[in-house]
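Trainee: quick one: sequence plus predicted model below, questions after.
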Amino acid sequence: MTDEFEEEQETQPLVEHLTELRDRLVRAVLAVVIIFISLIYFARDIYNFVAQPLMQALEGTSTMIATDVTATFLTPFKLTFFVSVFIAMPFLLYQIWAFIAPALYRNEKRLAKPIFASSIVLFYLGIAFAYFIVLPPIFMFFNAITPDDVALMPDITTFLSLVIKLFFAFGLAFEIPVATVILVTAGVISPEGLAQKRPYVIVACFVIAMLMTPPDVVSQSLLAFPMWGLFEIGIFFGKLAIKNRPAQTEESEEA
């Protein structure tokens, strides 16, 4: 009888956690769906805005094409969905934070809040950097090197795949300072240890840029150098985090 009672006590918290996880997943999905429904009417305008850097590069020389009959409808539709996810990202991350926060100690929450906020800001900065700084020179470069006898007419579906890939690549790359601070404050590695591994990090930045961008020097450099700079920023803030880290006397306290 006692064993059955103890087993029931262990099962109830698990069921409660699963129920909370389900509720937060439902909220996250609903947030994306509501934003998507609100934006679907503007799907063509959104696509035109995202395609503007390419259209400016092609101005007077060529235009975009659709090789599939359904692409003119499905491509703006897909882009609107991705935009909905991007817009809902703070709410999605908040749901993750709210789910794991009860398991954190008070001093861990104190550190996690600025990390959470900065991760959102950096993600959007990465996307803005890709759109305003990276896409125009990439498209200008490809248009400039096109042979005279070849008409550059990008397919709208291929263009969307490239843009979404770059947005995610730069959005995640701008999270490097956050990841660095987490590693340092968790005691996985010291800022000095990270600094000693700088040559390997620089090589890794260029390898990652090569894998995540089009095969040209311009786009690879526009991702690799910011990643390197963000790594240095992460080391700087990692040192500050260790310097200002509160005493560990509250580790046994629950939030």
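Mentor: On my side now, so go ahead. Numbers count the residues shown, from 1 in each chain.
Trainee: can we go C-alpha only for contacts and neighbour counts from here?
Mentor: Fine.
Trainee: any buried residues in stretch 164-171, and which?
Mentor: Buried residues in stretch 164-171, counting neighbours by 16 or more other C-alpha atoms under 10 Å, are found at 166-171.
Trainee: sitting in helices, which of the residues you listed do you find?
Mentor: Judged by DSSP state H, the buried residues of stretch 164-171 include 166-171 as members of helices.
Trainee: what about the longest helix in this protein?
Mentor: From DSSP H, the single longest helix across the chain is helix 2-39.
Trainee: show me what that one is packed up against.
Mentor: Here helix 2-39 is seen to pack against helix 71-100 when contacts are counted using 3 or more C-alpha pairs under 8 Å, 6 or more residues apart in numbering; DSSP states H and E.
Trainee: the inter-axis angle of the helix it packs on versus helix 2-39?
Mentor: In terms of direction (axes from the mean of the first three to the mean of the last three C-alpha atoms, to 10 degrees), helix 71-100 departs from helix 2-39 by 140 degrees.
Trainee: chain center to helix 71-100: distance?
Mentor: In this view, helix 71-100 has its centroid 11 Å away from the chain centroid, taken as C-alpha atoms, centre = their mean, to the nearest Å.
Trainee: so what does that helix touch, helix or strand wise?
Mentor: Using 3+ C-alpha pairs under 8 Å, 6+ apart as the contact criterion, the neighbours of helix 71-100 among helices and strands are helix 2-39, helix 43-50, helix 106-129, helix 156-173.
Trainee: which among those helices is found nearest to M212?
Mentor: When the helices and strands packed on helix 71-100 are compared by C-alpha to C-alpha, helix 156-173 sits nearest M212, at 6.5 Å.
Trainee: ends of stretch 34-48, how far apart?
Mentor: Between the opening and closing residues of stretch 34-48 we find a distance of 22 Å, counting by C-alpha to C-alpha, to the nearest Å.
Trainee: please point out which parts of that stretch sit buried.
Mentor: Neighbour-count burial for stretch 34-48, counted by 16+ other C-alpha under 10 Å, picks out 35-36, 39-40, 43-44, 46-47.
Trainee: ok, structure two:
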Amino acid sequence: MSDSKKTVTPDSPEAEQPFISHLIELRNRLIRAIAAIGVVFIVLSIYPGPSGLFDLLSHPLIAHLPKGSTMIAIGVISPFVVPIKVTLLVAFMIALPAVLYQVWAFVAPGLYTHEKRLVMPLIVSSTVLFYMGVAFCYFFVFGRLFTFIQSFAPKVITAAPDIEAYLSFMLTMFMAFGTAFEVPVVLMVLVRFGLVTVEQLKSWRSYFIVAAFIIAAIVTPPDVVSQTSLAVSMILLFEVGILAAKYLVKYSAPPSEDEQDAQSSTS
């Protein structure tokens, strides 16, 4: 008598294997992403070191302080903790491509071919745009912002910013400009999945201009320089996103029914 074929039910151990394998894969990807950040953190800790890295990131502020002024540390352990936090932040930013690749490697097996053609360009472009936003903030906005602030400071006040306050300010500004530079990616995703059309985006230009200045007023310090820089950047990137959305829709369009039939017949 031959053995009957075993039926796999939802509660059977065989049905749990795919879920467990996904958890194991997710764990491995997380470990690799954390390891990438850890390796960069160790390298940065050796050179230029936490103190040297903090000096580099605080240079735009120090260069615009009155002669003889320095930053201060109010907290007891701030001189140790703040440079470590800055090093970890920079390590994450440098290792961001490796982290995003692990995300891509985890979700790629479940995507169709036309979806894979969409995801990889989005990951690359979002990473590059985030770097551009942070660089724009550091090299362009900070210098003009600190010059503007010092020009309004009364002469009887000696500026001596706290390092923890500067770290919080720097994180806020980097995230604001890095996220704002993702506007083209957001528009491309919205258009690609049919949530909006390019024509609708064009008709919303005037509303977006108002929204850009409102967002800039909320997420940046109350000064004209940073608010205007962020708002104008978002407006320009809005136009870039409209142009990019047209080409990405064509590039990542799903195959037609005839192409699907041809692929199924050859498989």
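Mentor: Okay, I see it. These numbers were taken from a predicted model, which means no experiment stands behind them.
Trainee: aligned partner of S118 of structure 1 in structure 2?
Mentor: Under the alignment defined by TM-score structural alignment, S118 of structure 1 is paired with S125 of structure 2.
Trainee: how much space between that match and D162 of structure 2?
Mentor: Relative to D162 of structure 2, and taking C-alpha to C-alpha, S125 of structure 2 is found at 35 Å.
Trainee: which stretches of the stretch 151-267 of structure 2 form helices?
Mentor: Along the stretch 151-267 of structure 2, counting by DSSP state H, counting those that start in this stretch, helices occupy 163-180, 183-192, 198-203, 205-219, 224-251, 257-266.
Trainee: how about I20 of structure 2, what's its match in structure 1?
Mentor: With TM-score structural alignment as the criterion, I20 of structure 2 lines up with V15 in structure 1.
Trainee: err, M93 of structure 2, not the other one
Mentor: Residue-level alignment of M93 of structure 2 against structure 1, with TM-score structural alignment as criterion, gives F86.
Trainee: how many other residues sit next to the counterpart of A186 of structure 1 in structure 2?
Mentor: Structural alignment (TM-score structural alignment) places A186 of structure 1 against F193 in structure 2. The burial count assigned to F193 of structure 2 is 11, neighbours taken as other C-alpha atoms under 10 Å.
Trainee: distance check, F193 of structure 2 against V219 of structure 2.
Mentor: As for F193 of structure 2, its distance to V219 of structure 2 is 28 Å (criterion: C-alpha to C-alpha).
Trainee: now swap in L111 of structure 2 and tell me
Mentor: L111 of structure 2 sits at a distance of 35 Å from V219 of structure 2 (criterion: C-alpha to C-alpha).
Trainee: those two: which is more packed in?
Mentor: Taking neighbours as other C-alpha under 10 Å, L111 of structure 2 and V219 compare with V219 leading, 16 against 11.
Trainee: got the contact list for V50 of structure 1?
Mentor: Taking C-alpha atoms under 8 Å, 6 or more residues apart in numbering, we find V50 of structure 1 in contact with Y131.
Trainee: now check structure 2 for the residue matching it.
Mentor: With the correspondence set by TM-score structural alignment, V50 of structure 1 lines up against L57 in structure 2.
Trainee: picking up where we left off before, the longest helix of structure 1 vs structure 2 - mean distance after superposition?
Mentor: With both structures laid over each other, helix 2-39 of structure 1 and its partner residues in structure 2 are 1.9 Å apart on average (mean C-alpha distance after the TM-score superposition for structure 1).
Trainee: count the residues that sit near the nearest residue to L118 of structure 2 once chain neighbours are set aside.
Mentor: Excluding its sequence neighbours, the residue lying closest to L118 of structure 2 (C-alpha to C-alpha, 6 or more residues apart in numbering) is S252, at 5.4 Å. When neighbours are counted by other C-alpha under 10 Å, S252 of structure 2 registers 17.
Trainee: what of S219 of structure 1?
Mentor: A total of 22 residues lie near S219 of structure 1 under the criterion other C-alpha under 10 Å.
Trainee: just give me the match in structure 2 for it.
Mentor: S219 of structure 1 is assigned S226 in structure 2 as its aligned equivalent, the criterion being TM-score structural alignment.
Trainee: I218 is in contact with that match, correct?
Mentor: No: contact between S226 of structure 2 and I218 fails when scored by C-alpha atoms under 8 Å: they sit 11.1 Å apart.
Trainee: can you tell me how far L54 of structure 1 is from N107 of structure 1?
Mentor: To N107 of structure 1, L54 of structure 1 is 47 Å away according to C-alpha to C-alpha.
Trainee: ugh, wrong one, I meant A195 of structure 1
Mentor: Between A195 of structure 1 and N107 of structure 1 the distance, using C-alpha to C-alpha, works out to 26 Å.
Trainee: pick out the residue nearest the middle of structure 2.
Mentor: Among the residues of structure 2, F130 comes closest to the average C-alpha position under C-alpha atoms, centre = their mean, at 4.9 Å.
Trainee: what's near enough to touch the closest residue to it other than its chain neighbours?
Mentor: Sequence neighbours aside, G178 is the residue nearest to F130 of structure 2 in space, at 4.3 Å (criterion: C-alpha to C-alpha, 6+ apart). Taking C-alpha under 8 Å, 6+ apart as the definition of contact, the neighbours of G178 of structure 2 are 129-134.
Trainee: now check structure 2 for the residue matching P147 of structure 1.
Mentor: Aligned against structure 2 - with TM-score structural alignment as the criterion - P147 of structure 1 pairs with P154.
Trainee: what is the burial count for its match?
Mentor: Residue crowding around P154 of structure 2 was assessed by other C-alpha under 10 Å; the count is 9.
Trainee: over to L172 of structure 1?
Mentor: Neighbours around L172 of structure 1, by other C-alpha under 10 Å: 17.
Trainee: what residue of structure 2 matches up with it?
Mentor: That one, L172 of structure 1, aligns with T179 by TM-score structural alignment.
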